[in-house]
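1. need a structure here:
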Amino acid sequence: MKKKVLVARPTFPDVIERLKQYFDVEVNPGDVLPQAEFQRRIADKDGVFAAGELVGEKELAGAPNLKVVANMAVGYNNFDMHAFDAHGVLGTNTPNVLNETTADFGWALMMAAARRVTESEHFLRAGKWQKWSFDSFLGGDVYGSTLGVIGMGRIGQALARRATGFDMRVIYHNRSRVAPEIESKLNAEYASKEELLKRADHVVLVLPYTKENHHTIGAKEIALMKPTATLTNIARGGIVDDVALIQALRENRIAAAGLDVFEGEPNFNPDFLVLDNVVLTPHIASATEATRRAMANLAADNLIAGLGEGPRAGNPPNPINPDVLKK
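-> Down below sits the predicted model:
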């Protein structure tokens, strides 16, 4: 008998067909499953193709056959990895295939925030543009300014590479310093978080979400930033204290923000909607067809191999907790 797999959210039909070559596949054709329904559906499954579903102790305890949960994402803060280890379940993710696409989008958000693109477009669409004025929508320069990257992983490094074409100074903060040859190649200078926030003209967040990183940027950190600075978040909701950011934007204590992620998404604080100095997008930094296809196929590769099938049987490309494979 084929092993049973749940595809928890719709994905590309050809990816589904790949999975059906190996498994008995149940596909959720609609929106995100309520948590209780998700728990019910995985109860008899051997594997799950996930895209952000919460998987923890309760879910794993109720799914005794479950061996692999493949996340179609780089981040896996939706997984309780202690529970995964305790139940001998493998978690996987999809790193690397979205680095450049996500960096492109982060750059676009930063530029849009700095140059007041969204605000000026709304002004034009509302029929308010009646004349040219020397002081209309004066924004901040990107070229020749200082970029502060918090989280100097693959995507952070991709952003730093883009900065070289804009003749920017690059400072970064990370849990640990990157290798000296990477600093040299990117012309990047390590700084404490406090120093980075004080010096940077444009701060971009690309660090993973963990309990330790919750509200990495809050009222105290925002108070360190220049009043002309921008803040861009393409990492995860919860890294920024949204209430504190809204207050700072409302009071013009920083110039602008570009946000692709939010606390509690897809719900988010509606106070953002009345602010002119923020660019808002619905978690789409990796949203090109080529990249999303690459992510879906990599998640499928992980699931197929993790469940002992295909050319890489037993050796999935991206295990998060590889020690369970040894048990």
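
2. only C-alpha atoms from now on, for both contacts and neighbour counts.
-> OK.

3. can you give me the helices in the stretch 1-150 of the chain?
-> Using DSSP state H, counting those that start in this stretch, the helices of the stretch 1-150 of the chain run over residues 13-20, 35-42, 57-61, 81-87, 99-114, 117-125.

4. here is the second sequence; please produce its structure so I can put it next to the first one:
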Amino acid sequence: MLCNTSSYTFTEFPASINLVKNPFKRKLTEDEVLELVRAHNPDGIIAGVEELNEGIMKSAPNLKVIARCGIDLDSIDQKAAKKLNISVYRTHVAPDIPAAELTVAMILCLVRKLKQLDDSVRQDRWERTVTGLLYGRRVGIIGCQIIGTRVSYLMNNFGCSLLGYDPEVRRHEYIDMVDLDYMLSHSDIITLHMSLGKENYHLLGDREFEMMKPGALIVNTSRGGLIDEEALVKALRNKKIGGAAIDVFEEEPYRGPLLEFPENTILTPHVASFAGTYRFDIEKETMDNVIEGLRKKGVDV
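-> The predicted model follows:
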């Protein structure tokens, strides 16, 4: 059994399963995944956000099961898996509450400038700056399904008005669904909660940042590839937007240019689901899926 995801810590699995963990303890490159698959020829893979394409699957003749440690399957070539008779599972435990809570915490930190205020006390400046207010702000939600919906519940209770963009959602209980351009040009705060695919890679680029309101705030706890980082850096440098809070990056661990903006960015190490018992529940269900899948394939586990 090969475990791609660097954050998997669950240990309560049958002794008959030999679990090979990600030796790099970070997101793997395609070449690294391929190297591990060829070296271990696993019966099953516990998948993170690394791409699992047909070439990688074919490099593991024994591969029978792929169990995604999470709800999104955007990184797995499901057509190839079906063709190769590989069962694909995902978890049903969605990290909607922890992801939504982190999103709201990030929004509040940006709006109320908590980093700057904390620094002013620690550096003995005691600057009692007037900050923004979340109440009455217009929040644009990109991706209005499980997690986006949970965010909408919380934002509604803060007295925010809500705009949403999601190609798969036409109507929503709390959110006024609009096209992306309208949402970008009319929102004070924009938060992303969408799976990543070829059709929305770098969904937010130079054009989209130019459309945003001056001083808009950006939050991404979803997928790093949804935002063109160069365009985001440019928008921050030119003060087109007021700040950004990012939990997910195309390259992790992150060592990129967003580190140059400590005053108006909040950067966290891909931890949206790491709260309460959610991570344990997700990892346990992933292992249960592996065991179920292998048994259905006739493997004695």
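
5. got a TM-score for the two of them?
-> For this chain pair, the superposition-based TM-score is 0.88 by TM-score structural alignment, normalised by the length of structure 2; 293 aligned residues with a C-alpha RMSD of 2.5 Å.

6. which of the helices of the stretch 1-150 of structure 1 sits most buried?
-> Highest mean neighbour count among those (mean count of other C-alpha atoms under 10 Å): helix 99-114, with a mean of 22.

7. okay, it sits on what stretch of structure 2?
-> Aligned by TM-score structural alignment, helix 99-114 of structure 1 corresponds to residues 96-111 of structure 2.

8. so which of the helices of the stretch 1-150 of structure 1 is nearest residue 185 of structure 1?
-> helix 99-114 (17.2 Å; C-alpha to C-alpha).

9. contacts for that closest one?
-> If you take C-alpha atoms under 8 Å, 6 or more residues apart in numbering as the criterion, helix 99-114 of structure 1 is touched by 118, 139-142, 154-156, 158-159, 202, 204, 230-234, 255-259, 277-279, 285-288, 291.

10. show me how to select, in PyMOL, the buried members of those.
-> Burial among these is assessed by 16 or more other C-alpha atoms under 10 Å; the matching PyMOL selection reads:
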select buried, resi 118+139+140+142+154+155+156+158+159+202+204+230+231+232+233+234+255+256+257+258+259+277+278+279+285+286+291
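
11. mind checking which of the contacts of helix 99-114 of structure 1 land in helices?
-> Applying DSSP state H to those, the entries found in helices are 118, 154-156, 158-159, 291.

12. what's the closest of those residues to residue 314 of structure 1?
-> Nearest to residue 314 of structure 1 among these: residue 291, at 25.3 Å, using C-alpha to C-alpha.

13. quick check: the aligned residue for that closest one in structure 2?
-> Under TM-score structural alignment, residue 291 of structure 1 pairs with residue 278 in structure 2.

14. got a list of what the closest residue to that match other than its chain neighbours touches?
-> Leaving aside its sequence neighbours, residue 278 of structure 2 sits nearest to residue 95 (C-alpha to C-alpha, 6 or more residues apart in numbering; 6.4 Å). By C-alpha under 8 Å, 6+ apart, residue 95 of structure 2 lies in contact with 147, 272-273, 278.

15. how close does the match of helix 99-114 of structure 1 sit to structure 1?
-> Here the mean offset of stretch 96-111 of structure 2 against structure 1 after fitting is 1.0 Å, by mean C-alpha distance after the TM-score superposition for structure 1.

16. residues contacting the aligned residue in structure 1 for residue 235 of structure 2?
-> Here residue 235 of structure 2 is matched to residue 248 in structure 1, going by TM-score structural alignment. With contacts defined as C-alpha under 8 Å, 6+ apart, residue 248 of structure 1 is in contact with 219, 222, 254.

17. now with 10 Å?
-> Counting by C-alpha atoms under 10 Å, 6 or more residues apart in numbering, residue 248 of structure 1 makes contact with 218-219, 222-223, 227, 242, 254-256.

18. okay if I get those as CSV plus distance to residue 36 of structure 1?
-> Below are those laid out as CSV (distance: C-alpha to C-alpha, whole Å):
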residue, distance to residue 36 of structure 1
218, 33
219, 36
222, 38
223, 42
227, 46
242, 28
254, 42
255, 43
256, 39
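
19. residue 47 of structure 2 matches what in structure 1?
-> So residue 47 of structure 2 corresponds to residue 50, using TM-score structural alignment.

20. count the residues that sit near residue 238 of structure 1.
-> Residues lying near residue 238 of structure 1 (other C-alpha atoms under 10 Å) number 20.

21. that one maps to what in structure 2?
-> In structure 2, the residue paired with residue 238 of structure 1 according to TM-score structural alignment is residue 225.

22. ditto for residue 225 of structure 1
-> Counting by TM-score structural alignment, residue 225 of structure 1 corresponds to residue 212 in structure 2.

23. same deal with residue 62 of structure 1?
-> Taking TM-score structural alignment, the alignment pairs residue 62 of structure 1 with residue 59 from structure 2.

24. contacting residues around the nearest residue to its match once chain neighbours are set aside?
-> Among residues not flanking residue 59 of structure 2 along the chain, residue 38 sits closest, at 5.9 Å (C-alpha to C-alpha, 6+ apart). By C-alpha under 10 Å, 6+ apart, the contact list for residue 38 of structure 2 reads 32, 56-61.

25. looking at those, spot the one nearest residue 21 of structure 2.
-> Closest approach between those and residue 21 of structure 2, by C-alpha to C-alpha: residue 32, at 12.7 Å.

26. I'd say that closest one and residue 24 touch.
-> Yes. Contact criterion C-alpha atoms under 10 Å: residue 32 of structure 2 and residue 24 qualify, at 9.1 Å.

27. so for the two, which residue has more residues nearby?
-> Shown here are residue 32 of structure 2 and residue 24; by other C-alpha under 10 Å, residue 32 has more neighbours (16 against 11).

28. can you report how many residues lie near the spatially closest residue to residue 141 of structure 2 that is not a sequence neighbour?
-> Computed as C-alpha to C-alpha, 6+ apart, the closest residue to residue 141 of structure 2 that is not its neighbour in sequence is residue 164, at 4.7 Å. Residues within reach of residue 164 of structure 2, counting by other C-alpha under 10 Å, total 31.

29. one more: residue 50 of structure 1?
-> Neighbours of residue 50 of structure 1 under the rule other C-alpha under 10 Å: 23.

30. the residue nearest the centre of structure 2 and residue 72 of structure 2, how far apart?
-> In structure 2, the residue lying closest to the centroid (C-alpha atoms, centre = their mean) is residue 222, at 2.7 Å. Remark: distance between residue 222 of structure 2 and residue 72 of structure 2 (C-alpha to C-alpha, to the nearest Å) = 10 Å.
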